[in-house]
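Trainee: here is the input, now give the coordinates:
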Amino acid sequence: MSPPIHPDPPLPLGQGNLSALLAVAPALLPALLDAIPARVVVLDPQECLTYGNPAFYAFTGLQPEVILGCPIRHVIGEQAYANYAPVRERLTRGETVCWEDWIELNAVGPRYMREHLVPAFDAQGQRLGTIVISLDWTELRQNQQQLEARLDELHATQALKSSIVDQALAAIISTDAQGRIVEFNPAAEAMFGRQRTQVLGQPVEDVVIPPRHRAGHRAGMARVAKGGPARMLGQRLEMDALRADGTEFPVEMVLSRNAVGDTSFYTASMFDLTERRNAQAQIERQRDALRQSEKLTAMGSLLAGVAHELNNPLAIVMGRASLLEEKMAEHPLASDAHRIREAAERCGRIVRTFLNMARSRAPQRAPVQINDLATAAAEMLQYNLRSHGIELDLLLGDDLPTVLADGDQIGQVILNLLVNAQQALATNDPPRRLQIATGVEPRRDGREPWVWLRVVDNGRGIPEALHERIFEPFFTTKPEGLGTGLGLAVSRSIVRDHGGDLRVEPRGPGACFRMGLPVSGQAQPETSAAPAPIEAPEALARVLVVDDEPEIAALIRAFLESAGYEVASAESGALALELLSAGRFDAIVSDLRMPDMDGAALWRAVGERHPLLARRMLFVTGDTLSPGARGFLSQTGCPALEKPFAKADLLGCLKQLLG
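Mentor: Below is the predicted model:
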């Protein structure tokens, strides 16, 4: 590579100047040239070396007697000489040339040289030769290259660190010793809602620290400035930070101190803990819900057992009251018997509702009456409402069509709405009112109408901003310990699974929840609470009653005999098989749970000995909750009548069984 050539003004050595200088001071010039640290050589017009100062010979390590008079190309080498071609052309034109570059010299190897080459002429313009002044800048150039490499490395390191800081997920804020911000990465911009250009140079306390913590921050900075301990350095701390909009949020921070020369800088790496706190809160709510669910499961099992034990005495009370009412039809005490029967039937409905709620089974859709479900829920909570001073109004629509739905699930939804209303009214000043209303909503475009139910209270109501949030899982407005935030979410899910909707309506000062469900059939006639007339069988039928409870067996026998059936009874399955072997029977009414031989074992035995009669078995039980009982009834297709039951229910099932 040819050395770079730099223009340089000619030295003040015009034609004849060198000869004049030698003539004036013949002893001064050699001393001057010998003292110059630069290498000085003089070449004749044929480029042969005619002079070299001591610095030149010391640099090359050559002796004057060896190289004086030799062509310079032999001294510096052919490769180096070839690089001087552009320089020689300019010297020929009388130009002074200045250049610097790496050059390979024979005697010393590769060196970085800076040279001035000056052509000399006599008075007639004849070229006398060339004066060359050289400086060896090899070490300087090497140091410069090392410095440039180090700077490049520092630039690359700085770029890498800047990239890491810019791409970091953590918010990184650096300040000087006075607390003024010197770095604010993109993650910090996103976290705090502020631009880097706006906060650089600002006190960090005014940007990210809530006002109530600023005094403590200033005290800590002052303590460190006086040489006190920096207590927060290197520790993971959770604290509150301040967004640009004035809201506070939790962060985790690690603070470090770095010294650059005599200056200290502080860097805080921060993570937003909002999502983590929300997740922890949700997990805690889920744990509370799980504990509550476990409690409810245990209570449900206990409730189911208690309800089952109540079935038998309730069945006896209901049945005997019904018989007493029939016998005393014209007696003044008939109204008392009627009240006893109605109270017992109400107890039976409450027990049945408890059992339905405790059942764990797949949803089963069937035509249900929303009015019946609303009445059952109201009866279940009647004592609670009355004890809290809550007046309940039932405004149930007439001739509502049935809805194809799972009665247990929709009943739970209604009960949940009533319980929520009761809890909302508990802290309300009297009067406390609760209303349940039902009706039909006509639908356009040929779609079938909806049956709706409203639960309205005169409590404090629900803010409009929360009308949708209250249906989110684990969100609750109730005080701690009164709810898990799952009731409304599950209720809406159940209703929507039925093709309907559950929402809050903005009505009145209190809260109003409206449930709407699509119907599945025509309107059903309203049933009367009085016992339906029972038709006597067309032909005398013999029925075998099997029950280990003598009172239940006697009640069923009394019901059947009053309707014209011929009845025999057995207290166990074994005795029932003996009676079947001794006589003819048209149907069997049996308890499902009995000691020794239960109803399932009796059915199998009857199937082996009397196959036709096995298809005419009606089971009376209060144990349809258990998986074993449900599985048996589902597998065999045998009808079942749940305790407690009314006389009309028993006779209706038996008539259908006999065909």
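
Trainee: CA atoms for contacts and neighbours, from now on please.
Mentor: Noted.

Trainee: now for the helix or strand containing Asp336, which elements pack on it?
Mentor: Element membership for Asp336, per DSSP states H and E: helix 334-358. Packing partners of helix 334-358 (3 or more CA pairs under 8 Å, 6 or more residues apart in numbering; DSSP states H and E): helix 274-327, helix 370-387, helix 407-426.

Trainee: one more sequence to fold, the one below, so I can look at both together:
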Amino acid sequence: MQAGHLHSPASSPETPEPDASDNGIPAVSPRIPGGEVREEALRKSEDRLRATIEAALDCIIGIDEQGRVVEFNPAAEATFGYRKREALGRTLADLIIPERLREAHAAGMHRYLETGERHYLGRRVEMTAMRSDGSEFPVELAIEVAEGPEGRIFIGYLRDITERRRSVEDRIRLESQLRQAQKMEAIGQLTGGIAHDFNNMLTSIMGYLTMARERTEHYGDARLAKYLDRAERSGQRARDLIAQMLTFSRGQRGEPRALQLGPHLAEAMRLLTSILPSSVEIRSEFARKIPCVQLDPLHVEQVLMNLCINARDAMEGKGTLTLALQPVHGGACVCASCHQPVKGAFVELAVGDTGPGIAPEVLDRIFEPFFSTKEVGKGSGMGLAVVHGIVHEYGGHILVDTAPGLGATVRVWFPAWFPDTPDADGPDSGPDSHDATAAPAGLHGRVLLAEDEASVREFMQDLLGSWGLAVVSAENGVEACERFAADPTGFDLVVLDQTMPRMTGLEAAAQLLKHRPDAPVILYTGHSEHLTQERIRGAGIRAQARKPLDVPAFRALVEELLPARQTR
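Mentor: Model prediction:
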């Protein structure tokens, strides 16, 4: 065959001419023109972009230069309450921007289009958006600009941050509660420590005043007796203030019992006339059926008196004071002093006044001890702090309603108590008072005294000695145990301070009673936190006394515990 008769592959009518640049590989498919390939790739790219936008968890909203919506993804539909077909073509300002913010939005758009100033572009900012029902909510927004065939497109990425804001607010509130609790605990510990030291000083001061007043009866010096009486009254006021400090710090436990608050408050109201001027009108609003509470009646009176004095001072002695008592149920409210949520059934004691109200800047501090808006010397700042201590001691809470110029109402909530039987104590007459006149000397016996505070130890030696008792003193519990162990039957009475270095009074009593179980022991203290009657009796201690000592009551206690042959 001749070579000219052969058809070369390059000349075949069914095969395209090879391109030298691709080593014989066809540049274009013979079945798909080049434009169709580009369109297919573009379509696939658009489909991927559309799927990404529709699957996004954040709202993606696009607007043109006229502010009209050109993109509105499913997340935006769910967040704002519009269907996509409802949103497209509408202006963004009318759709999701609150009316008060639309002018600023329009100004920002205009400024960017005129000057290119990118104030918000490329940044994450927080703003307020609006749903289809008109409700507003916080969003995080980021805006970018894209150039399109029809001009610039503004793409907004929005995220509803309502839950984030709520979480932040909850965290801030919990941190505030923690700080408040820590602050009140620290102040309480400091207050209790200060009160303990003052009690020691007052024990000797008031004790010596009592002993001095006894001696004036023999000399008949009326003027000296008057001076001593005045000094003793001042000491009693100091003692009462210390008692309030200890109550705030939860160092003094009450003796709760089942109470009907109505009769107790009715009785206490009679005492209000002594602390309230006639220019203050008293109104009472007591509900008919009120559950019982478990409280110490003396603490109830203390709460009432402190609240009424506070209201009197707020009104500057002129106005209307309202007392109300009713059952309530805790719900969506928070205690004003401990900042904890309040839940459960309570009995509310409310004291309202017609004074100027409580300023917002001091509302969070009114329960702090020694905080007062009064002039120096016109208030100790302990009234509401004591109320805080007592109320929370019994598991209660405090709410405050106030507004500038509209007075204030302090609402104390005590937990309601529903006993198996309906019986509850009526009005109490309070503890028996002791005769202020000390009994004459006439005691015999040997007393072991343990007291670490030198001034109190000296006073107790003088006091017991003035009654005819021989006193052996020790500076701490360890020394007292050593002296007792050396002669267990040589002591007729043991008097132990509770708070001492190296060994507490309770620990010392336990050691002493191992040597002689029937030894009469008196424990005395001014800081009785965690000391219950069960714990004291369980330790074998016969009796307890509180600092500063009530001398006649302490004398009666000593007489009771000494063997009968040693008193006359």
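
Trainee: so what number do they get for TM-score?
Mentor: Superposed pair, TM-score by TM-score structural alignment, normalised by the length of the second structure: 0.61. Supporting alignment: 474 aligned residues with a CA RMSD of 6.0 Å.

Trainee: run the angle between the helix holding Asp336 of the first structure and helix 407-426 for me.
Mentor: 100 degrees (axes from the mean of the first three to the mean of the last three CA atoms, to 10 degrees).

Trainee: in helix 334-358 of the first structure, what's buried?
Mentor: 334, 337-338, 340-342, 344-358 (16 or more other CA atoms under 10 Å).

Trainee: equivalent analysis for stretch 304-312 of the first structure, please.
Mentor: Those would be Ala304, Ala307, His308, Leu310, Asn311, Asn312, for stretch 304-312 of the first structure by 16+ other CA under 10 Å.

Trainee: read off where it ends up in the second structure.
Mentor: Following TM-score structural alignment, the aligned partner range for stretch 304-312 of the first structure in the second structure is 192-200.

Trainee: what ranges do the strands span in the stretch 401-550 of the second structure?
Mentor: With DSSP state E, counting those that start in this stretch as the criterion, the stretch 401-550 of the second structure has strands at 408-417, 446-450, 470-474, 493-497, 521-525, 543-546.

Trainee: okay if I get those strands as a markdown table plus mean neighbour count and distance to Val328 of the second structure?
Mentor: Below are the strands of the stretch 401-550 of the second structure laid out as a markdown table (neighbours: other CA atoms under 10 Å; distance: least, CA to CA, whole Å):
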| stretch | mean neighbour count | distance to Val328 of the second structure |
| --- | --- | --- |
| strand 408-417 | 23 | 8 |
| strand 446-450 | 23 | 50 |
| strand 470-474 | 19 | 54 |
| strand 493-497 | 25 | 44 |
| strand 521-525 | 22 | 38 |
| strand 543-546 | 18 | 37 |
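
Trainee: could I get those strands as CSV with distance to Met109 of the second structure?
Mentor: Shown next, in CSV, are the strands of the stretch 401-550 of the second structure (distance: least, CA to CA, whole Å):
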stretch, distance to Met109 of the second structure
strand 408-417, 50
strand 446-450, 85
strand 470-474, 87
strand 493-497, 80
strand 521-525, 76
strand 543-546, 77
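
Trainee: so which of those is nearest Leu321 of the second structure?
Mentor: Of all these, strand 408-417 sits nearest to Leu321 of the second structure, with 9.6 Å by CA to CA.

Trainee: off-centre distance for the closest one?
Mentor: Mean C-alpha position of strand 408-417 of the second structure versus that of the full chain (CA atoms, centre = their mean, to the nearest Å) differs by 16 Å.

Trainee: repeat for stretch 75-82 of the first structure
Mentor: Counting by CA atoms, centre = their mean, stretch 75-82 of the first structure is centred 77 Å from the centre of its parent chain.
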